Every structure is written in structure tokens, then in C-alpha cells.
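Fold the stuff below for me.
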Amino acid sequence: MFIILYNRSLRTIANILTLNSTVAILILSSDTLAIGIYVLYRDIKRRELQMEIEMKSLFLCHVRGYIAHMSFGALVYSYAIQACYRLVGTIFYHRVSYNHLRIYVYAICIQWSFSILQLLPIILGNNQIYIKHEYLCQIAIENSKAVGYICFTNYIIPLTIIMIIYYKITRSVRKKENNGAYKYNIHRVRRQVVLIQRIVILILVLLVLGGPYSIFIILEALSIKRAPSYSHRIGFMFISIACASSVITIIYFTRSVRKMIIEFLSIKKKSLQRNELQQLNSIQNMKLTPKRMPMSTTDDT
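This next block holds a predicted model:
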């Protein structure tokens, strides 16, 4: 993130969209870490904490819960914006107006505004509650309306957008291959394949992010099986794994950022080796230099 902000040559549309996803991942990871620390603290001190202390910490508990929903939605919609950018670069690349940075800046502003405003029905309806046995402030699995609303806005809509874009790109590539449009442009064929692979990986990350909650909701809605007692903790565990995999995916796919990170690490390694050599040389010089004996002074008589 800081590499893109520091280097102006890296401020392209693709890198700005990557930066947008990285900010959402950073907020979600920080909030998940804060929730994990609080839950661990409550597990250790559960018998020592009084109800008054618990009630005082409920406000921050609810804030952490709202930030989790907001950052999750922002992350998923940032992937949808990236998919739209790849759709433009694949099918509508001849339309120059679609490749302006200003359009994607507006899209990012809309993404964050929607991620915040979508929580208003949850906040106004007091749908987020404190779950005592999990020490979390989340929407109860039994509240099917609120959970369905969050799943629809935060998960189903962006996932549907990405799937439609994946279908459009795949159909366009196959159609042009059959027509012989890529016969003399192998580089473009490889580029389309790479773009499709990246969208598939984004979809897999989304499935990891929302898979456990979706399974619990379906089982609860169909009355097949009640959700586990620690369903929210299981969901946050998968969110943590997905955040780590998202960061690795972003670094791996952003070639310029990956190159700068490798160069930075190599420079750091060389500087450490140089410092170690200087220290060894200084130690050897100290050992080789003879120690001078102090001059004895005699008084003239």
C-alpha cells in the first residue's frame, strides 16, 4: 500500500484498485484482530469480570461488529470493481472513456458509501445483539431477516456481478478464438486467460470468506440442523484465513509491487551483509593492531 502511495509511476488504475482492496483488508484484519483479542481476554477472565465492566465494553463491542460488516462489504465490492476493470480491458478496451481514473475513483467512493449506509437498517432495527457465550456483538443466526439482508447486500450481489463478468469474458474469449481473431496475437490470448484465472481466484476467496456463514444460514433456514454454538467464531476464523490469502494474492498478481518488494528485500539483505562484513573487519583490525605499552617516566636527579 505504501509502495503505491510513495511511487508515482505505480499510480495506475489497476494499482489504485489494488490499493482500495488492500485498505479494506487492512481494516477488516485489524478489526478481526481486535475482536479476537477481546474474545480471548473474556475467555481467560470470564469469572472475574463483573456485569458493570461487561456493560461498559458493549459499546466498543458493537462498534467492532459494525466495522466488521462494513469492511467485509467494502472488500467484496472492491473485488467487483476490479472485475469490472478487467471486463473493460478485455471487451470494451477500444472505448477510451471507460479507462479514465476518475470513473474508478467515483466507483470507489460509491463502494465505501454503500458499505457504510447499508448498515443503517441493522443499526436502526437493533438487529445486532451481544451473544454472551461467544462474547461477540453480531447478528444472531436465528434472525433470518437481518442475516439474509446482510448476506444479500454483502455477498450475493457482488458475487453475482463477478460471476456475470466471468461469463462475459469467457464467452468473448471463446468467440474470438473460434473466429480466428487471436490467430496472430498470442500475447492477447495469454492476457485474457490470466485475467480469467484471476477472477476465478477472487471468486474462490469470496467463497472462503462467506462459505461458513452461508452454510449455517441455509441449515438454519431449512430447519435441517441448528447452527453450532460458536458459529460466529468459526466464521471469523475463515475471515482471518481469507484476509491472509487475499494479501498474498494481491502481492502475487501485482507485478510492479511484487518487483519492488523483492528489490527492497534484496537491498535490505545486502545492507545487512555489508554491515556484518564491516563489523568483522573492524574486529579483525582490532585483533591485528599491537597494543602500545605505556612509556615509563623517570625523574632526573
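
For the rest of this, base every contact and every neighbour count on C-alpha atoms.
OK.

Check which helices and strands the helix or strand where Leu277 lies sits against.
According to DSSP states H and E, Leu277 maps onto helix 255-288. With contacts defined as 3 or more C-alpha pairs under 8 Å, 6 or more residues apart in numbering; DSSP states H and E, the packing partners of helix 255-288 are helix 2-6, helix 231-253.

Enumerate every residue touching Ile169.
By C-alpha atoms under 8 Å, 6 or more residues apart in numbering, the contact set of Ile169 is 87, 90-91, 192, 196.

where along this structure do the helices fall?
2-6, 13-44, 51-56, 58-90, 101-117, 120-124, 144-151, 157-179, 186-221, 231-253, 255-288 (DSSP state H).

for comparison, sequence B:
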Amino acid sequence: MNTTNKLPELLIIYIRPHFIFFDMFLISSIFLGCIFCISFIYISVGYRSCHSVLTLLSANSCVAGLIFNCVQLSNALLLFRDDIYLSTSNQNQYCEIRNYLMHVSGSLLYYSYCIQSISRLCFVVFYKHSFLLSYHIHFILIAIQWTLGFLLPISILTSSHRQYQTETSQCFITIKNVSQILYGMISTFLLPITIISICYTHIICFVRAAVRRAKKTNALPARRFNLKRDQG
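Now for the predicted structure:
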């Protein structure tokens, strides 16, 4: 009886060191990402030569990435603590708040990339409209991004179908709440990725059309030159 009861404990002790190794690797990777984000923000703010609309959007993405890394770092540290002490955290320990912040940070990051794609669309396709290239428009886009980033995932706090996952020490919406899962997927991932895809597809089509027009324009003088050379 004693041997049978101790067998699961021995298996847990054998597996936990592997989890600790991966936790340390995850924490170090996230910490390195935080350093890169802080470095870019410092450079973009501290040097006047870097002050531009494109740098502003990149710094905005770095701020969103820094928030995302900080949220993931807190989750990784909590998981690391659980693996060290061979225990599981209390599911009521700010579980809903951490889940909300995880979705907020992801939304902020994805929508920051969405703003970058919209800005590139304005600079490449709608470059004749100078007001679209101004700081004022981009500050409005950034304000919309941060507003959506905090408001869209707020329904997670009111969702009643949540399940605590001991492996990750986090709360997740159960499969039973299909509408909430679809809403989270569409608002956090599908919508910004769709906008990004549309913007870059339009940019590629515009550039290809411009290249074709340039080739036709350059081909006409070359034909005239060859014709005169043959006649002469």
C-alpha cells in the first residue's frame, strides 16, 4: 500500500524538474523581450532624429509588447513557484483579472500591428492626402487601439463559464460558452488579422500596378530610340 501511494509522488518529483527548466527558459525569454522593448522605447524617445510617425507606431507596438511580456512574466513566475513547491495556486487568486489582462495585452499587441498596416497603406496608396500622414491622425488611431484593447475583452470578467487549469495556473473559458469563445477569437485575433491582410494585399496590388505602369512608360521611349537607330 505504501509503495502504491508513493508511486505518483515519485512520478511528480521526476517530472517537475523538466517543468522547472522550461519555466526558467520561458522567464528568461520574456525578460529578454522586455529589455528589447524598453531599449527601443528609450531610443525612440531620447533621440530627436528618430522622431517620426513610423517610429511612433513602432514605439507604440513596443509599449503593447512590454505590457504583454509583463503579463506573461507574472503568469510564468506564478507557474514557476507552483513547480518549485509542487503545488497548485489557489484558483481565486486574481485568476479572472490575470485572464482579462492576458486578453487585453494580446488585443493591444495585435491592434498595434493593425495600426501599422493602416499607416503603411496611407503612406503608400493614399500618400496624396497629406492629412492621413499627419501625427494627428495617427494619435487618433493609437487612442482607438488602446480603447478597443481594454473594452473588447471586458466581457471575460462577466462570463460565468470559466475553468481553472492547474497546468498553467490560469482560468480559461470553457467550451460550453461557445458565443464567448467565438467573440474572443474574432475580436482579439480574427478582426485585426483580417484588417492587416486587407491592407497589405491592397499595398501589394498597388505596387505591382505601379511597376507595370512604370515599365510601360519606360518602354515607349526605348522603342522610339530603337526605331530611330534602325532608320538611321
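
Post the TM-score for the overlay when you can.
The TM-score (TM-score structural alignment, normalised by the length of the second structure) is 0.70; 178 aligned residues with a C-alpha RMSD of 2.1 Å.

Burial check on the closest residue to Ile175 of the second structure other than its chain neighbours, number of neighbours?
Among residues not flanking Ile175 of the second structure along the chain, Ile181 sits closest, at 7.4 Å (C-alpha to C-alpha, 6 or more residues apart in numbering). Ile181 of the second structure is flanked by 15 other residues according to other C-alpha atoms under 10 Å.

now do Ser282 of the first structure
Applying other C-alpha under 10 Å, I find that Ser282 of the first structure has 12 neighbouring residues.

Distance-wise, check it relative to Phe2 of the first structure.
36 Å (C-alpha to C-alpha, to the nearest Å).

Over to Ser256 of the first structure?
Ser256 of the first structure is 13 Å from Phe2 of the first structure, by C-alpha to C-alpha.

Show the contacting residues for Thr166 of the second structure.
Per C-alpha under 8 Å, 6+ apart, neighbours of Thr166 of the second structure: 88-89.

Kindly recompute the last result at 6 Å.
Applying C-alpha atoms under 6 Å, 6 or more residues apart in numbering to Thr166 of the second structure gives no contacts.

same thing with the one 5 residues further on?
Contact analysis of Cys171 of the second structure by C-alpha under 6 Å, 6+ apart lists 95, 163-164.

Buried ones among the residues you listed?
95, 164 (16 or more other C-alpha atoms under 10 Å).

Looking at the contacts of Cys171 of the second structure, which one is closest to Thr147 of the second structure?
Relative to Thr147 of the second structure, the closest of the contacts of Cys171 of the second structure is Cys95; by C-alpha to C-alpha it sits at 22.8 Å.

In the first structure, what residue corresponds to that closest one?
When the first structure is aligned by TM-score structural alignment, Cys95 of the second structure is paired with Cys61.

Give me the nearest residue to that match, chain neighbours excluded.
Cys137 (5.7 Å).

do you know how far the alignment partner in the second structure of that neighbour is from Cys122 of the second structure?
Under the alignment (TM-score structural alignment), Cys137 of the first structure maps onto Cys171 of the second structure. According to C-alpha to C-alpha, Cys171 of the second structure and Cys122 of the second structure sit 40 Å apart.

Repeat that for Ala76 of the second structure.
For Ala76 of the second structure, the distance to Cys122 of the second structure (C-alpha to C-alpha) stands at 39 Å.

These two: which is more packed in?
The neighbour count for Ala76 of the second structure versus Cys122, taken as other C-alpha under 10 Å, is higher for Ala76 (22 against 19).

Distance check, Ile67 of the first structure against Ile218 of the first structure.
25 Å.

And the match of Cys137 of the first structure, how close does it get to Asp23 of the second structure?
19 Å.

His51 of the second structure too?
38 Å.

out of those two, which sits in the more crowded spot?
Between His51 of the second structure and Asp23, counting by other C-alpha under 10 Å, Asp23 is the more crowded of the two (19 against 13).

His187 of the first structure corresponds to which position in the second structure?
That one, His187 of the first structure, aligns with nothing by TM-score structural alignment.

just to revisit the earlier point, so where in the second structure does the helix holding Leu277 of the first structure end up aligned?
Residue span in the second structure matched to helix 255-288 of the first structure, by TM-score structural alignment: none.

Show me what counts as buried in that helix.
Under 16+ other C-alpha under 10 Å, the buried positions of helix 255-288 of the first structure are 256-257.

what's the answer for stretch 175-195 of the first structure, then?
182, 189, 192, 195.

what's the distance between the first one and Tyr41 of the first structure?
Tyr182 of the first structure sits 59 Å away from Tyr41 of the first structure, taking C-alpha to C-alpha as the criterion.

Likewise for the second one?
Plainly put, Val189 of the first structure is 53 Å away from Tyr41 of the first structure if you go by C-alpha to C-alpha.

what does Phe2 of the first structure give?
32 Å.

Same check on Ser21 of the first structure?
For Ser21 of the first structure relative to Tyr41 of the first structure (C-alpha to C-alpha), the value is 30 Å.

Ile217 of the first structure now?
Distance from Ile217 of the first structure to Tyr41 of the first structure, by C-alpha to C-alpha: 28 Å.

Comparing those two, which residue is more hemmed in?
Ile217 (22 against 12).

and that one, how far is that from Tyr184 of the first structure?
50 Å.

Check Leu265 of the first structure too.
The value you get for Leu265 of the first structure to Tyr184 of the first structure, if C-alpha to C-alpha is used, is 39 Å.

quick revisit: between the helices and strands packed on helix 255-288 of the first structure, which gets nearest to Thr153 of the first structure?
helix 231-253 (17.2 Å).

what's that closest one packed up against?
helix 186-221 (3 or more C-alpha pairs under 6 Å, 6 or more residues apart in numbering; DSSP states H and E).

Just give me how far the helix it packs on sits from the chain centre.
14 Å (C-alpha atoms, centre = their mean, to the nearest Å).

Report how many residues lie close to Cys37 of the second structure.
22.

Am I right that it is in contact with Ala64?
No. When contacts are counted by C-alpha atoms under 6 Å, Cys37 of the second structure is not listed as touching Ala64 (9.1 Å).

Tell me the residue in the first structure aligned with Ile144 of the second structure.
Using TM-score structural alignment, Ile144 of the second structure sits opposite Ile110 in the first structure.

for Gln180 of the second structure, same thing?
Checking TM-score structural alignment: Gln180 of the second structure goes with Ala146.

Give me the neighbour count for its match.
Residues near Ala146 of the first structure, counting by other C-alpha under 10 Å, number 19.

For it, give its distance to Asn275 of the first structure.
59 Å.

With Leu26 of the first structure instead?
For Leu26 of the first structure relative to Asn275 of the first structure (C-alpha to C-alpha), the value is 34 Å.

Could you do Ser214 of the first structure as well?
Ser214 of the first structure is 53 Å from Asn275 of the first structure, by C-alpha to C-alpha.
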